[in-house]
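A.B. asks: Test case, fold it:
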Amino acid sequence: MEERLQKLLSRWGIASRRRAETLIRDGRVCVNGQTAELGTKADPERDRVQLDGRLVSPQNRPAPLYLLLNKPIGVVSTCDDPQGRTIVLDLLPDAIAQGQGLHPVGRLDADSTGALLLTNDGDLTFRLTHPRYHIAKTYRVWVRGYPPESALKAWRRGVLLDGRPTLPARVRVLKRDHANGRTQLETVLTEGRNRQIRRVAEQLGYPVEGLHRTAIGPVQLNASAEEVLPPGGYRALQPSELKALRTQLDLKSVLVRSNLKEHSG
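C.D. replies: Presented below is the predicted three-dimensional model:
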């Protein structure tokens, strides 16, 4: 059965759909010897798909890989950057970053930090980024000023962005820093619109001064004092974490490639 080429490349773990579209636009993908275009379809049972002249297929795709990264400030959550900024793959050894089809799942702004998943599992990426699945993401957010309960209630109910309300969120005060005139909040979202937390906080009158993601669904950035990832550090997901994540996404479990040691950055 024919499928869109970017979907095939994602499902085979070659690249995320967004990255696959870029590869196709750049003329790096061929089907049966012909340079592909966006919209090109292929049948994996009979068509020859090549990337940079190399045959790709489900049989020669890399083993599934699942990493948790503590993204530092100033690093962009993409596989390439026209402006030449540091990308998340630059934080990994070449043996892991190159030739594995590894890509970030979703994005964190360059000026945000914290938990970011990297994988070459196209199905997992698709479900984690699809709004249907509502995977909770937890953040610690410093905002300027001292938002009253009325502002927090408005945030919890939903705030209009681009003409439609945000989904209900969990928001609570962690601490108030009177010396610097700011408040730290814990915010849990089940959707991920562009710069959503920053835009909502700005609209409510309490601009964000710092944003750090601490968890993606059941995957905690720092599960314990013994498992703290420094900025730029990464580790392989534990089998229990992957199982819990895939259960929430209604995906069948697969083995975690666990021969990667934690890297301290």
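A.B. asks: Please count neighbours and contacts with C-alpha atoms only from this point.
C.D. replies: OK.
A.B. asks: what are the ranges of the helices in the stretch 1-150 of the chain?
C.D. replies: Counting by DSSP state H, counting those that start in this stretch, the stretch 1-150 of the chain has these helices, from start to end: 5-11, 17-25, 94-97, 122-129, 149-157.
A.B. asks: who's in contact with Asn32?
C.D. replies: By C-alpha atoms under 8 Å, 6 or more residues apart in numbering, the contact set of Asn32 is 47-49.
A.B. asks: Kindly report the same for Val188.
C.D. replies: 136-139, 169-171.
A.B. asks: so which of the helices of the stretch 1-150 of the chain is the most packed in?
C.D. replies: helix 5-11 (a mean of 24; mean count of other C-alpha atoms under 10 Å).
A.B. asks: Give me the secondary structure label for Leu174.
C.D. replies: Recorded secondary structure, Leu174: strand (DSSP: H, G, I helix; E, B strand; the rest coil).
A.B. asks: I misspoke; the intended subject was Lys243.
C.D. replies: helix.
A.B. asks: State the distance from it to Ala97.
C.D. replies: As defined by C-alpha to C-alpha, to the nearest Å, Lys243 lies at a distance of 24 Å from Ala97.
A.B. asks: re earlier: out of the contacts of Val188, which one sits closest to Glu149?
C.D. replies: Val171 (10.1 Å; C-alpha to C-alpha).
A.B. asks: To compare against the first, here's the next sequence to fold:
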Amino acid sequence: MTNREERLQKVIAQSGVTSRRKAEQLIVDGKIKVNDKVVDELGSKVTANDKIEVNGVPLEKELPVYYLLYKPRGVISSVKDDKGRKVVTDFLEGISERIFPIGRLDYDTSGILLLTNDGEFANQLMHPKYEVEKIYVAKIKGIPSKMELGQLRKGVKSDKDILKATNYNILSTDKKKNTMIIEITLHEGKNKHVRRMMEQLGYPVMKLKRERYGVLTLDGLKPGEYRALNPKEVKQIWNKASEIVK
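C.D. replies: Predicted coordinates:
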């Protein structure tokens, strides 16, 4: 943050402490101090020289960082786990910033996962209207017909959700093993979207991997490896999100 004025809730969110929406609630609840004075009005602005406290804890002004992790299977998409299981931040050793994953990949799902300390960036990407293209490759039990697969585009009802794919592409079939490998493209990303969608059609997912997230791919990475996003990649993703949620 420079010396120009920024909205207080935006600065809090960018620090990675919480989302912008929760930051707004903290302000309204009188949990935020600026220069030792409680600030409870939304729209209040601050600069880089101001001292900010969240629930009595000084706000650390970290530079924003953005990472892409090739998440392996059998790993929790969190910064900690009360059962002692491996979490995604275990793979990013030597990083001093308080990073956290943007969204989630299931325990048994591998592939692209983004991590950051920029709460505003994360909140933007997780906005319900953000239609970033995500491509998954699934190995499923059974060989559905073209008519059944066509239902993916129309929508499959699961509980109270209508789960849709924007596109699909059959990569291979194995009649002896009665399996199919299919590429599925999503714009939205509801909880266990691909798995629930295929289960409703009667073809459970045996293995699932997210291979692309917008312009980002897994090229050059092995499971458990990560890399920093370059400024161009961050800008592309941010601009796309900003266009959609306006």
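A.B. asks: Most neighbours out of the contacts of Asn32 of the first structure, which is it?
C.D. replies: Val49 (24 neighbours; other C-alpha atoms under 10 Å).
A.B. asks: Need the counterpart of that residue in the second structure.
C.D. replies: Aligned by TM-score structural alignment, Val49 of the first structure pairs with Glu53 of the second structure.
A.B. asks: And Thr190 of the first structure, by the same measure?
C.D. replies: Under the alignment defined by TM-score structural alignment, Thr190 of the first structure is paired with His187 of the second structure.
A.B. asks: List the contacts of that match.
C.D. replies: Contacts of His187 of the second structure (C-alpha under 8 Å, 6+ apart): 130-134, 165-166.
A.B. asks: so which two of those residues are the farthest from each other?
C.D. replies: Longest span within the contacts of His187 of the second structure, C-alpha to C-alpha: Tyr130 and Ala165, 14.9 Å.
A.B. asks: picking that back up, got the helices of the stretch 1-150 of the first structure as TSV, with distance to Leu211 of the first structure columns?
C.D. replies: Output for the helices of the stretch 1-150 of the first structure, formatted as TSV (distance: least, C-alpha to C-alpha, whole Å):
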stretch	distance to Leu211 of the first structure
helix 5-11	29
helix 17-25	25
helix 94-97	26
helix 122-129	20
helix 149-157	16
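A.B. asks: between the ones you listed, which gets nearest to Gln220 of the first structure?
C.D. replies: Among these, helix 122-129 sits nearest to Gln220 of the first structure (C-alpha to C-alpha), with 15.4 Å.
A.B. asks: how close does the closest one sit to the second structure?
C.D. replies: With the two structures superposed, helix 122-129 of the first structure lies on average 1.3 Å from its match in the second structure, counting by mean C-alpha distance after the TM-score superposition for the first structure.
A.B. asks: got the angle for that helix vs helix 17-25?
C.D. replies: Between the axes of helix 122-129 of the first structure and helix 17-25, defined by axes from the mean of the first three to the mean of the last three C-alpha atoms, to 10 degrees, the angle is 120 degrees.
A.B. asks: So what's the gap between helix 122-129 of the first structure and the chain middle?
C.D. replies: 9 Å (C-alpha atoms, centre = their mean, to the nearest Å).
A.B. asks: again, but for stretch 131-147 of the first structure
C.D. replies: Computed by C-alpha atoms, centre = their mean, the chain-centroid distance of stretch 131-147 of the first structure equals 15 Å.
A.B. asks: and what of stretch 67-74 of the second structure?
C.D. replies: Its chain's C-alpha centre lies 12 Å from the corresponding centre of stretch 67-74 of the second structure when counted by C-alpha atoms, centre = their mean.
A.B. asks: what's the closest non-adjacent residue to Ser10 of the first structure?
C.D. replies: Spatial nearest neighbour of Ser10 of the first structure, excluding adjacent residues (C-alpha to C-alpha, 6 or more residues apart in numbering): Gly122 at 4.5 Å.
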